[in-house]
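>>> how would this look folded up:
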Amino acid sequence: MSEDRISRDTEVLVVGLGRFGSALAATLERLGREVLAVETDEYLVQQWSHRLPVIEADATNPEALEQLGAEDFQVAVVGVGTSLEASVLITANLVDLEVPQIWAKAVSAEHGRILRRIGAHHVVYPEYDAGARVAHMVSGRMLDYIEMEDGFTIVKMRPPRETHGFTLGESKIREKYGVAVIGVKPPGEPFEYATDSTHIGADDLLIVSGDTNLLEAFAHRP
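Sure, this is the predicted structure:
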């Protein structure tokens, strides 16, 4: 089954309720998605059983996954990262069960390469991604940072001083810096999509997109 045919209300199997897996499962529940969590640690099972459907089982054992019906899930997330062996075994078991979408957490580039080679469709690096994101936010006036693909990035930031009191058309941000202001949010007012006539105030928030390096340069403007 192709990814674009997987329904948004499909139940998600989450293996591992460490910090990553539990945060992911809880967020999916909050978003209205049905979740089944699998965890070997009895304490974590008890801790989360009042919030999530949780089964205490060892997902490194293919028979355990078969018994809980893992092959019926369209999406599975392997949140186990501290044990490389367990992460690889669980992912391999899900591949053998032909789960259409397998997301797996990796703690290193080598770990990620192994997961991809055995069949994980998506590999994520939570610690690295969080560290890189915070580094960009600490280094300038960025308040949030999302790097997409091929060097394209979207940021939330405070406007440089030279833009205060001018419209976007007057500031000529795209012409000068090669980045595009998508929207502006004045304090206490709703977000508005940007046009040439949009006024920029000192306390506004800007949503800006463009090449990562150009955005870094723009965000470091005084």
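>>> C-alpha from now on. contacts and neighbour counts both.
Will do.
>>> show me the helices in the protein, by range?
According to DSSP state H, the chain carries its helices in the segments 19-30, 42-48, 62-67, 84-96, 109-118, 126-139, 168-171, 173-177, 212-219.
>>> what's the closest of the ones you listed to Glu189?
helix 168-171 (18.0 Å; Cα to Cα).
>>> who does the closest one touch, helix- and strand-wise?
Using 3 or more Cα pairs under 8 Å, 6 or more residues apart in numbering; DSSP states H and E as the contact test, no helix or strand touches helix 168-171.
>>> residues of that helix that come out buried?
The neighbour-count criterion (16 or more other Cα atoms under 10 Å) identifies Leu168, Ser171 as the buried residues of helix 168-171.
>>> not counting sequence-adjacent ones, nearest residue to Pro187?
Asp204 (6.1 Å; Cα to Cα, 6 or more residues apart in numbering).
>>> how close does that neighbour sit to Ala130?
With distances taken as Cα to Cα, to the nearest Å, Asp204 is found 25 Å from Ala130.
>>> check Thr163 too.
30 Å.
>>> for Met157, same thing?
Summarising the geometry, the distance separating Met157 from Ala130, computed by Cα to Cα, is 18 Å.
>>> also Ala64?
Between Ala64 and Ala130 the distance is 33 Å, computed by Cα to Cα.
>>> those two: who's more crowded?
Between Ala64 and Ala130, counting by other Cα atoms under 10 Å, Ala64 is the more crowded of the two (14 against 11).
>>> tell me which residues touch that one, please.
For Ala64, the contacting residues are Ala57, Asp58, by Cα atoms under 8 Å, 6 or more residues apart in numbering.
>>> one more, for comparison:
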Amino acid sequence: MVDHRPRDTRDARRDARRESDPEAVLVIGLGRFGSALASTLDDLGRRVLGVERDPALIQQWSGVLPLVEADGRNPDALEQLGAREFRTVVVGIGTDLEASVLTTGNLVDMEIPQIWAKAITAEHGRILKRIGAHHVVYPEYDAGHRVAHLVSGRMLDYIEMEDGFTIVKMRPPQELHGFTLGQADVHKRYGVTVLGVKAPRRPFEYATAETRIDGEDLIVVSGDTTLLERFAARP
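Have a look, this model is predicted:
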């Protein structure tokens, strides 16, 4: 008979189950996505508790992160580890569709305020949304989509917000070199807005009409995704 009761490691519940700490995050599933998320939160100083049912992963992360060995498919196990105390829970389970859906459903039944769930396909994501996940993320798709934009031009970083609005870090097109933003009239000519400039060995500067652009600068630009693509493709 399988014991579904949670087992603590590194005094996990003492460390991460705080007295109603609204910043604490419960991460269920410590595969590549969940472990990266949990360890980053831990590095940022956020209280985090990892939940995993695979003994091999428990052994791998024991002593590194506060952990509980438990099965999120079992609502009693979630109750025992104190899942209700967390305002934010991330379900990092991806390839096991049944475990992903059952775990998310249990959290919805517990009325967790913020449930983030990983999906590996559009159909998987629709199911998670339908049962009540507040946020569905597609790590593989999002990474591929972002990298495609980066390799297609001079963009160095790319953040797509919503409704076609994007922010990028990039090298400036050659036709801007040596001109101020007022002289180049970037917004009127290209339909995008330069938010700031980072010159070598100088601090970041919020852009004004008097800001001069040089070839070694990095610029942060916002605007419609299509217009930004055209702007970044200029020689």
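>>> and for the aligned residue in the second structure for the residue nearest to Pro187 of the first structure, the neighbour number?
Using TM-score structural alignment, the partner of Asp204 of the first structure in the second structure is Asp217. Residue crowding around Asp217 of the second structure was assessed by other Cα under 10 Å; the count is 16.
>>> pretty sure Asp217 of the second structure sits against Lys198.
Yes: A contact is recorded between Asp217 of the second structure and Lys198 when judged using Cα atoms under 8 Å, the distance being 5.7 Å.
>>> surely Thr167 of the first structure meets Gly201?
No: contact criterion Cα under 8 Å: Thr167 of the first structure and Gly201 do not qualify, at 9.1 Å.
>>> rewinding a little: quick one: the match of Asp204 of the first structure and Leu228 of the second structure, what's the gap?
From Asp217 of the second structure over to Leu228 of the second structure the distance is 17 Å, taken as Cα to Cα.
>>> ok, Arg32 of the second structure next?
32 Å.
>>> same deal with Gly182 of the second structure?
Taking Cα to Cα as the criterion, Gly182 of the second structure is separated from Leu228 of the second structure by 19 Å.
>>> likewise Asp185 of the second structure?
Here the criterion is Cα to Cα. By it, Asp185 of the second structure lies 15 Å from Leu228 of the second structure.
>>> out of the two, which sits in the busier spot?
Per other Cα under 10 Å, whichever of Asp185 of the second structure and Leu228 has more neighbours is Leu228, with 21 against 15.
>>> the more buried one corresponds to which position in the first structure?
By TM-score structural alignment, Leu228 of the second structure lines up with Leu215 in the first structure.
>>> surely that match is in contact with Arg221?
No: checked against Cα under 8 Å, the pair Leu215 of the first structure and Arg221 is beyond contact range at 10.1 Å.
>>> list the contacts of the residue nearest to Pro187 of the first structure.
For Asp204 of the first structure, the residues meeting the contact criterion (Cα under 8 Å, 6+ apart) are Arg158, Pro159, Val184, Lys185, Pro186, Pro187.
>>> farthest-apart pair in these, please.
Put simply, by Cα to Cα the two of the contacts of Asp204 of the first structure set farthest apart are Pro159 and Pro187, 12.9 Å from each other.
>>> which neighbours do those two have in common?
Asp203, Asp204, Leu205.
>>> mind listing which of those are in strands?
Within these, residues falling in strands by DSSP state E are Leu205.
>>> from the shared contacts of Pro159 and Pro187 of the first structure, which single one is nearest Leu44 of the first structure?
The shortest separation between Leu44 of the first structure and any of those is 39.9 Å, and it belongs to Leu205 (by Cα to Cα).
>>> sorry, back to before: what separation do you get for the match of Asp204 of the first structure and Phe33 of the second structure?
According to Cα to Cα, Asp217 of the second structure stands 34 Å off from Phe33 of the second structure.
>>> Asn74 of the second structure -> the first structure?
In the first structure, the position corresponding to Asn74 of the second structure is occupied by Asn61, as judged by TM-score structural alignment.
>>> spatially, and excluding backbone neighbours, which residue is closest to Ser197 of the first structure.
Counting by Cα to Cα, 6+ apart, the nearest residue to Ser197 of the first structure once its immediate chain neighbours are dropped is Thr167, at 5.4 Å.
>>> what residue in the second structure is paired with the one you found?
Taking TM-score structural alignment for the superposition, Thr167 of the first structure sits opposite Thr180 in the second structure.
>>> cool, Val95 of the first structure as well?
With TM-score structural alignment as the matching criterion, the partner of Val95 of the first structure in the second structure is Val108.
>>> neighbouring contacts of stretch 126-138 of the second structure?
101, 104-105, 108, 114-121, 125.
>>> need these in TSV (columns: distance to Tyr206 of the second structure and neighbour count).
Formatted as TSV, these follow (distance: Cα to Cα, whole Å; neighbours: other Cα atoms under 10 Å):
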residue	distance to Tyr206 of the second structure	neighbour count
Val101	45	24
Thr104	42	28
Gly105	45	20
Val108	43	17
Gln114	34	17
Ile115	35	20
Trp116	33	18
Ala117	36	26
Lys118	36	25
Ala119	37	26
Ile120	38	18
Thr121	39	13
Gly125	38	19
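>>> just give me the closest of these to Gly92 of the second structure.
With Cα to Cα as the yardstick, the closest approach to Gly92 of the second structure among these comes from Lys118, at 5.3 Å.
>>> how about the spatially most distant residue from the centre of the first structure, what does it touch?
The outermost residue of the first structure, judged by C-alpha distance from the chain's mean C-alpha position using Cα atoms, centre = their mean, is Glu170 at 35.4 Å. The contact partners of Glu170 of the first structure, taken as Cα under 8 Å, 6+ apart, are Asp196.
>>> distance of it from Pro159 of the first structure?
When distance is defined by Cα to Cα, Glu170 of the first structure is 14 Å away from Pro159 of the first structure.
>>> corresponding residue for Leu41 of the second structure in the first structure?
In the first structure, the residue equivalent to Leu41 of the second structure is Leu28, according to TM-score structural alignment.
>>> over to Pro200 of the second structure?
Here Pro200 of the second structure is matched to Pro187 in the first structure, going by TM-score structural alignment.
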